[in-house]
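J.: Next one to model:
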Amino acid sequence: MKKNKNLIYILIVLAALVIVNAISSSIYGRFDLTKDKRYTLSDATNTIIDHIDSPLIIDVFLEGEFPSEFRLLQTETKQIIEEFQLKTSNIRVNYIDPIEDESTREQIIDELTRSGLEPYINTDNSTGKVTQEIIFPWAFASYKDQTVKIPLLKRSITQNLSDQINNSVQGLEYVFADAFNKLVNSKSKTIAVLKGNGELADLNIADFLQTAQSYYKIAPFTLDSVATNPQGTLDKLKQYDLIVVAKPTQAFSEEEKLVLDQYTMRGGKSLWLTESVVMDEDSLRNATNSSVSIMRDLNLNDFFFKYGVRVNPSLVKDLYSAPIMLAIGEGSQAQLQPIQWQYAPLAASNQKHPITKNLELVRFDFASPVDTLKNSIDKTILLQSSPKSRLEGVPTSISLNDVTKSPDERLYNSGPQNLAVLLEGEFTSVYNQRVLPFKVKNFQSKSIPTKMVVISDGDVIKNDVRQRRPLELGVDYRGFLYGNKEFLLNTINYLLDDTGLINIRAKEISVAYLDEDKIKEESSTWQLLNIALPLALLGLFGLAFNFFRKKKYT
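T.: Below is the predicted model of the structure:
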């Protein structure tokens, strides 16, 4: 009888196992138990993936034996791709070690570099011997005859490798979702680059335009027709979702301002890169190496004042600034040397906003401070100079010959200065309860909710030009990449974003690292402990076992 009961129990257990196995094979679920929800894709990413209707091939070149930091990036990259693949079977991945084959190594490195994949040279001297490794923290995504490159490592000139990896891990979902969005979704938003008021030439903003064209339709738009057909100009401008005004140098007429004002009232977004002082580095490259800064009147003071900001006619000097190259020495002995240039502040970013989160320093040249004024518009400071700043009024004589003199740090006590401000809300028209310069069809005194960014230096968007060819925006003579291009791209993405993609950048992921210095200091202790402790415990167990055995049987 007892035997039969045991058999019944065994059969019940086996039947239960079969049922559980059948249920588990038909029902699949994943639960993200991490505190920061690092393995939970955002709604914006899910929406983009849902639109993938053909095979999307990802080629990841982060494969091979790496230092611990890159192994973390490698693991997190594979994990995020697995999350994408769980959403759709159309995503396929190849993990490639580009330098595995010695016979083709140099050729592949050359091909990848010419494709724009800059390798990371990792230098390791932890063992006392200096070694260098070439790492390609990049990926390609291909979809329907289109290919885009994906940077897996977010590089920085101010952070160590661990911090760079940390920021890169936080940005993995964004860089992949951004690439998928370029491939899958057609360009629907349009940008007008304003012309007619002495703005920067296309060659000087070519790198920005080329980068933005991956996302949006871009076209020049001149305001010259305002003089003869202001209403027609406004009607045409309303067809664009965003206007970019890049360093105007000629004053705006009242008619032009009314067109721009009514564009804003109808929900148009705008990116202003404007200056209130006439001065740039090129004006100092003359026989005397000097020039005088004067006020620039663009007739926009009331325009910005009504919206809630004021670009002051003064210059920000900052001890935390970028260098410029100057010839030091006499005659044939002169050599180009980098000299710190206080008129080129390196602006720190607001880490709480998705536009500027994990953003590299942004370089300014002869920037002016921006005041925020009290009104109903929400204002967010995006970029500021360092606390070691001072203000310099105009007119002022500025000379390159003074650049080698040590600055008096006691004078740099004005605190951080606002250099870029985001405005959001329902704007009141500049021409509310004023006589209009021309009759506007359906004049609006209050805008629908819209956005605007004001940057107090037009050179933020300006790329250098060499032999009539534009250089990459934000790259200096040393090859250091500042955050100018990323900042501007994030800004227009935020101003135009209707998918929530930019909000992925605000995702916080905590990455814990071992203390490398502590590891080196205590490595011998822990190695000895790992070897000696198990042996000691084993010996102790043997002694105790023998003791109790003898006691029992003696």
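J.: all contacts plus neighbour counts: C-alpha atoms, from now on.
T.: Noted.
J.: ok, now which ones touch Met265?
T.: Phe427, Thr428, Ser429, Gln444, Ser445, Lys446, Ser447, Ile448 (Cα atoms under 8 Å, 6 or more residues apart in numbering).
J.: if we go to 6 Å?
T.: Ser447 (Cα atoms under 6 Å, 6 or more residues apart in numbering).
J.: now Lys195
T.: The contact partners of Lys195, by Cα under 6 Å, 6+ apart, come to Phe221, Thr222.
J.: Roughly how far does it sit from Lys238?
T.: When distance is defined by Cα to Cα, to the nearest Å, Lys195 is 16 Å away from Lys238.
J.: One more: Ile205?
T.: As for Ile205, its distance to Lys238 is 23 Å (criterion: Cα to Cα).
J.: Quick check on those two: which one has the bigger neighbour count.
T.: A count of neighbours by other Cα atoms under 10 Å puts Ile205 above the other of Ile205 and Lys238, at 22 against 18.
J.: Here is the second sequence; please produce its structure so I can put it next to the first one:
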Amino acid sequence: MNKDGLWKASGGLVGLVALLVMIVAANIIISNIRLRVDLTGEKLYTLSDGSKNIIKKLDSDVTLKLFVSSSAAEVPIFLKSYAKKVEDLLQEYRMISGGKISIEKYDPKPDSDEEEWAQRYGIQGQQTAMFGPPVYFGLVASCGKTEAMIPNLDPRMEELLEYNITRLIYRAVHPDKPVIGVLGSLPVLGAGQQQFMMPQQPRQQPWQTFQQLRDDYAVMQLPPTVDTIDSTLSALIIVHPKELPDQTLYAIDQFVLRGGRALVFVDPFCVAEMETAPAQQFRRPETSSNLEKLFSSWGVTFTRDKVIADMGSASRIRSQNNQIEDSPFWLTLRDKNISRKDIMTTQLNTMMMPFAGAFKVNASSNLTITPLITSTDAAGLMESIMAQMGPANVTRGFKKEPLPLNMAVRLTGKFTTAFPDGKPKDEAAAKDEKKEDKPAEKESSTSSIKEGNSTVILVGDVDMLYDRFCVEQGEVFGFKTMQPINDNLSFFANAVEQISGSSDMIGIRSRGRFQRPFERVLALEQNARTEWQSHEESLTEKLRQTQQQLESMQSTKDKSQRSILSADQKRAIAKFREEEIRIKNELKTVRKNLRRDIETLGMQVKTINIAMMPLIVVIAGVSYGIYRKKKR
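T.: Just a heads-up that it's a prediction; the model follows:
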């Protein structure tokens, strides 16, 4: 080899060594740089401002103990992946806390001390294999002597992951039960014998929604004539307020303006009122409720005398004449009605609201209005008296609204008082002064609060809390049981939890999902499924029509001949069977096309994933070669 060739070879070797040294040096330098960027579309690893505020306000150290069976062979791959995401999110909590939060991880192997600790904390072991050991995946927060836990971190609840972890930390730091005040005209907490009740009528039991409330809260009953509300209450629940005196309205007004949060249930036609009110001769109970004076100052209006008729949310019920019919007044609410953007409602599936009313937002309102439950686009308002006559009257006076109607909303922001002149005079004292012709003296308004920041949740239905519309009573081994029949209980529990905790808890958003679905494939499946469902419904309808035709033919025959098929019947049956075979063949074609479209799409994605990177390298190499050649 000549000197030039040797020089070129040694130069190339030196260049290669220099390149390797640069790569190693770059790795060392970059590894010491702490750079964290959340590139997920829904900011899965970025905490909400509400969580950050709660963490930054911690004045005590909190230890988060994660129990996960990471070494168990029985743990599914998706669960291990989800556990890693949870660990990453916990590290985000630790970094933001400034040393207030520490994280401990335990692997509860069978018969180990870690497994015993997990069981003592109440972490629930899940059986993933028939004969394998239980799998643990739970979280414990300890602050001093107080401990709170999530017994099972369910991947199906991942949208609530941040909310549940923040709530866990908050409960560990604030272990005392929040005090909830309950005010209204219905015996939701139970009632003894009343003046107009028959002697044989039993004592009214608490509604199941409020019975469960006592498990997590200290519940205080407030009289309908209360004139002051203690500021130590964590929240106020108002159920079916009817003709409250101004003193009580003023007390509610000032409670909200002091920062107290409220959950209000009003109703244009309360079925529970009809069923629980004592029987009184010559008198029908007033079934509507409203807080018109307060609502007006809050910038909303409630349809007190009108109920929502929603064709898209109609429920199938049995009428008074024992006929099955679809009632647009008994609303079965599903995904299209329930907000998926709010942490309070994101996990709810179905709800029931009979004879619900609507909230209309005034254009002058300065509050932030968040719809939680809405009607479909096929809804309108009808007079309550007309709705009570049954679904047959829905076409009379019905007018579809241009936009969906709000059945539950959350108001946040700066509220203004409904009593600008201060505390109203006691009605009895005002009457006495009027009799004595004394000039009415105005109360000093200097002690009244004129405005203040708060949160109020408004719901346009009371019956959703009533046992008949949210639970089903059963009996097991002689013990009465209550089984939820929808998510009404969950909605109530979520609302109470949100208004009774820290105000920062309300601002925590619903997180996205760590598992990103193949949306194009899902869309194809949904399109094919919709087409398949339409064929199935068509087949079912034709079957029903044929059966009606057969019954009609059979009814015209003599009793002695009913076991013999006529020629018309035979032709009808043959025709239906041909139609059935044709539709089944169409269904096979739909399924075949579905599989073909999905397989084609999958092959395209695989081709792109496999060929894209080599193609980029080839293009980069060719481009660099052309560039060097031109440079020479």
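J.: TM-score, when you put one on top of the other?
T.: Taking TM-score structural alignment, normalised by the length of structure 1 as the basis, the two superposed chains have a TM-score of 0.64; 453 aligned residues with a Cα RMSD of 5.0 Å.
J.: which helix of structure 1 spans the most residues?
T.: As assigned by DSSP state H, the longest helix anywhere in structure 1 is helix 516-553.
J.: before we move on, what SS does Ala251 of structure 1 have?
T.: Put simply, Ala251 of structure 1 is coil when judged by DSSP: H, G, I helix; E, B strand; the rest coil.
J.: Please determine how far the nearest residue to Ile205 of structure 1 once chain neighbours are set aside is located from Leu481 of structure 1.
T.: Leaving aside its chain neighbours, Ile205 of structure 1 sits nearest to Lys462 (5.3 Å; criterion: Cα to Cα, 6 or more residues apart in numbering). The gap separating Lys462 of structure 1 from Leu481 of structure 1 is 14 Å, by Cα to Cα.
J.: Just give me the match in structure 1 for Asp154 of structure 2.
T.: Under the alignment (TM-score structural alignment), Asp154 of structure 2 pairs with Leu152 in structure 1.
J.: Isn't its match up against Trp138?
T.: Yes: the criterion here is Cα atoms under 6 Å, and Leu152 of structure 1 meets it with Trp138 at 5.3 Å.
J.: In structure 1, what residue corresponds to Ile338 of structure 2?
T.: Matched to structure 1 by TM-score structural alignment, Ile338 of structure 2 sits across from Ser349.
J.: Spatially nearest residue to that match, not counting backbone neighbours?
T.: Leu383 (4.8 Å).
J.: so which helix or strand takes in that neighbour?
T.: strand 378-384 (DSSP states H and E).
J.: Tell me the helix or strand right after that strand.
T.: Following strand 378-384 of structure 1 in sequence, per DSSP H and E, is strand 389-393.
J.: and that following strand, what does it pack onto?
T.: strand 314-318 (3 or more Cα pairs under 6 Å, 6 or more residues apart in numbering; DSSP states H and E).
J.: residues in structure 2 aligned with the strand it packs on?
T.: Going by TM-score structural alignment, strand 314-318 of structure 1 sits over residues 306-310 in structure 2.
J.: That stretch vs structure 1, average distance?
T.: Taken over the aligned residues, the distance from stretch 306-310 of structure 2 to structure 1 averages 2.2 Å (mean Cα distance after the TM-score superposition for structure 1).
J.: Touching that stretch from outside, list them.
T.: Contacts for stretch 306-310 of structure 2 (Cα under 6 Å, 6+ apart): Pro328, Phe329, Phe355, Ala356, Gly357, Ala378, Ala379, Gly380, Leu381, Met382, Glu383, Ser384.
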